[in-house]
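> Need a 3D model of the following:
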Amino acid sequence: MPHDDHDHPHALLPPDPALRVRALETLLTRKGLIDPAALDAIVDTYENRIGPRNGAAVVARAWCDPGFRAALLADATAAVTDMGFFGRQGEHVVAVENTPEVHNMVVCTLCSCYPWPLLGVPPAWYKSDAYRARAVREPRKVLAEFGVTLPEGTAVRVWDSTAEVRYLVLPMRPPGTEGLDQEALAGLVSRDSMIGTAVVQGPAPAPGAAA
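Take a look at the predicted model:
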C-alpha cells in the first residue's frame, strides 16, 4: 500500500502537533467522548498544582535549611530524590541559585526538556518557538514581558535544558517572610519563579494592616 494516500484520515490532520491535538480534541468532543472542561481542569492541575508543588517544597526547604540548600546546589538530583521527587524527565537535575548579582532563567532551545517530577507539565509558552529563540537572544526583554524588571547591575544567565540536564531555579526568598514555616513559604513559590520568568513575592498584607 502506498503511504501518500491523502484520503486516509491521518492525512487530513494538520502537520503542527498542537493543531493535531486540537483537531483530535474537537473530533472527540463532537462525538461526545470527552468533556473539554474536564480536560482543561486536568491540564491546569498538572501544570499549576501537582507538579509545581513538589518544586515549591524543595525551594522552601532550601530557604529554611542551609544544609539542604548546600546539598541541593551540589547535587540536586540526589537532594530531590531524597525528598521523593524522581522519575522520568527528572533525571540529572541541576539547581541554580538567584542572587542580587545573578538572575537565572531556563529554556530548552531544541525542544521542551523540563523537570516534570518537580514542575509538572511544561506550559505552552515554554515550548513555543518564540520563547525558545528569544530567551537566549534577548532575555531581559522576555523577562520584562513576564513582568520581571531587574536592576541594571544584575546579570541574566540563561541555561539551556537538554535530555541530559534539566534545571531548577532556586529563587531568592522575599523579605518579610522570616516568620513563615516551610509550608507557608512553599505557598508563595510559583512555577514560573522556578523557571526564572518570575520572582517570588512576599505575603499580601493582612486586611486593615498599615502599609
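
> Could you use CA atoms for every contact and neighbour count after this?
Fine.

> Show me how far stretch 19-30 is from its chain's centre.
Centroid separation for stretch 19-30 versus its chain: 26 Å, with CA atoms, centre = their mean, to the nearest Å.

> list the buried ones in stretch 126-133?
If you call a residue buried by 16 or more other CA atoms under 10 Å, then stretch 126-133 has these buried ones: 126-127, 131-132.

> Quote the end-to-end distance of stretch 25-45.
End-to-end distance for stretch 25-45, by CA to CA, to the nearest Å: 18 Å.

> Could you check it and say which residues are buried?
Counting neighbours by 16+ other CA under 10 Å, stretch 25-45 gives Glu25 as buried.

> Stretch 164-180 now?
Neighbour-count burial for stretch 164-180, counted by 16+ other CA under 10 Å, picks out 165-173.

> out of the buried residues of stretch 126-133, who's nearest Val21?
Within these, the smallest distance to Val21 is 14.6 Å, found for Lys127 (CA to CA).

> how about this one, so we can line them up?
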Amino acid sequence: MSGHDHDHDHTRTVAPMVDEITDFEVLEIALRELCIEKGIFTAEEHRRFTEFAEQIGPTPAANLVARAWVDPDFKALALREPMTASKEVGVDWLEPTGFGTPSDFTAFSILEDTPDVHNVIVCALCSCYPRPILGNSPEWYRTPNYRRRLVRWPRQVLSEFGLVLPEGVAVRVQDSNQKHRFMVMPMRPEGTDGWDESQLAEIVTRDCLIGVALPKAGVTTNVITYTRPAIHPIP
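You can find the predicted model right below:
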C-alpha cells in the first residue's frame, strides 16, 4: 500500500444541492404518482399544467385593480362578480382544464381597502392562494412565521414588511381556505392623477394585492421587498 491516508475527512464532504425534502413534498410526490397510476391524469398532462401554472403572474390582478381605479362601473362588477371581472383582464378560472383545478376553482372575493380598513390575506392552515389571477405564492407566504403570526400580531408582521398603519385604521386579516380565495384591492395612491391604466398597473405590486404593502407612485412591480427580523418568530 502507498502512504496515502485512506481515512475520510468528513468535514470536507460535499453538501447536497437541495435542502432536505419536506413532508409536504413527500405527500405531493406520492399523491401525484398515485393519480398517474390510477389514470386520473397522465404525466404529460401534469407537465403541461405545471408549465401553465409557472407562467402565471400577478399582472392580470394588477390590471384589474388599475381598471377599477379608473372605471367605477368595472369596480362595482369586480366587487360583485370577481370571476366575471377576472375574464375582462384575461383570466378564466376554468382554464386550462375546462373545469378548473381542485385547489383553485373555488369561491373568489376581492377585498376593498378603505380609509378605515386595511385588508391582508393569509392561509393559516397551509398556503391557499388565488393562483389563476396572482400566480404562484411567494415563499414567505407559505412559512409558519407568516401564516401563524399574522392572525395573532398583524400590525407587527406588517411593520416587518415596512408597512406601518395609523392606529385609526383597522386591520382585517382574511384567512383563505380550501373553498375560498381572496385578493386585496388597495386604494389608489396620491400623485397618480391623470395616469392611464398601464401606468397604474405598474405600481400595483404582488405585495399590494396580498396586503403587506401599499401602492405608491414611483414604486413599480420591480421593487424588492426587504423585511425586518421577526420579534416573535415561529420555527
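
> How alike are these chains, TM-score-wise?
Remark: TM-score between the superposed chains equals 0.73 [TM-score structural alignment, normalised by the length of the first structure]; 167 aligned residues with a CA RMSD of 2.3 Å.

> Give the closest residue to Leu64 of the second structure in space, chain neighbours not counted.
Closest residue to Leu64 of the second structure apart from its sequence neighbours, by CA to CA, 6 or more residues apart in numbering: Val89 at 6.2 Å.

> a markdown table for the buried residues of stretch 126-133 of the first structure, including distance to Val93 of the first structure?
Shown next, in a markdown table, are these (distance: CA to CA, whole Å):
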| residue | distance to Val93 of the first structure |
| --- | --- |
| Tyr126 | 18 |
| Lys127 | 19 |
| Tyr131 | 21 |
| Arg132 | 20 |
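
> post-alignment, stretch 60-70 of the second structure versus the first structure, mean distance?
Compared with the first structure after the fit, stretch 60-70 of the second structure shows a mean deviation of 0.6 Å (mean CA distance after the TM-score superposition for the first structure).

> what range in the first structure matches that stretch?
On the basis of TM-score structural alignment, stretch 60-70 of the second structure is assigned to residues 54-64 in the first structure.

> Roughly how far does the spatially most central residue of the second structure sit from Ser198 of the second structure?
Nearest to the geometric centre of the second structure sits Ser137, at 3.3 Å (CA atoms, centre = their mean). As for Ser137 of the second structure, its distance to Ser198 of the second structure is 23 Å (criterion: CA to CA).

> Next: Gln178 of the second structure.
According to CA to CA, Gln178 of the second structure and Ser198 of the second structure sit 33 Å apart.

> out of the two, which sits in the busier spot?
Gln178 (17 against 12; other CA atoms under 10 Å).

> Over in the first structure, tell me which residue corresponds to that one.
Mapped onto the first structure by TM-score structural alignment, Gln178 of the second structure lines up with Ala163.

> in the lengthiest helix in the second structure, what counts as buried?
Longest helix in the second structure, counting residues (DSSP state H): helix 23-38. Across helix 23-38 of the second structure, burial judged by 16+ other CA under 10 Å covers Arg32.

> again, but for stretch 83-95 of the second structure
83, 85-86, 88-89, 91-93.

> and what of stretch 186-197 of the first structure?
So, applying 16+ other CA under 10 Å, buried residues of stretch 186-197 of the first structure: 186, 188-197.

> Please tell me which residues of the second structure it aligns onto.
Under TM-score structural alignment, the match for stretch 186-197 of the first structure is residues 201-212.

> go on, stretch 103-119 of the first structure?
Under TM-score structural alignment, the match for stretch 103-119 of the first structure is residues 118-134.

> Spell out the residue ranges of the helices in the second structure.
So, for the second structure - with DSSP H - the helices run 23-38, 43-54, 59-70, 72-80, 82-88, 131-134, 144-150, 154-160, 197-202, 206-210.

> Next, the mean deviation of the fifth one compared to the first structure.
So that's helix 82-88 of the second structure. Mean for helix 82-88 of the second structure is 2.0 Å (mean CA distance after the TM-score superposition for the first structure).

> how far is that helix from where the chain is centred?
The answer for helix 82-88 of the second structure is 18 Å, by CA atoms, centre = their mean.

> next one: the longest one
Relative to its parent chain, helix 23-38 of the second structure has a centroid offset of 23 Å by CA atoms, centre = their mean.

> Run the angle between it and helix 43-54 for me.
Interaxial angle of helix 23-38 of the second structure relative to helix 43-54 (axes from the mean of the first three to the mean of the last three CA atoms, to 10 degrees): 140 degrees.

> and helix 23-38 of the second structure, what does it pack onto?
The contact analysis (3 or more CA pairs under 8 Å, 6 or more residues apart in numbering; DSSP states H and E) places helix 23-38 of the second structure against no helix or strand.

> List of residues touching stretch 119-132 of the first structure?
Residues from elsewhere that reach stretch 119-132 of the first structure, judged by CA atoms under 8 Å, 6 or more residues apart in numbering: 43, 46-55, 107-112, 114, 116, 142, 191.

> same thing but 10 Å
18, 43-56, 89-90, 106-116, 135, 137-139, 142, 160, 168, 190-192, 194-195 (CA atoms under 10 Å, 6 or more residues apart in numbering).

> Counting neighbours, which of the residues you listed end up buried?
By 16+ other CA under 10 Å, those give 46-56, 89-90, 106-109, 112-116, 135, 139, 142, 160, 168, 190-192, 194-195 as buried.
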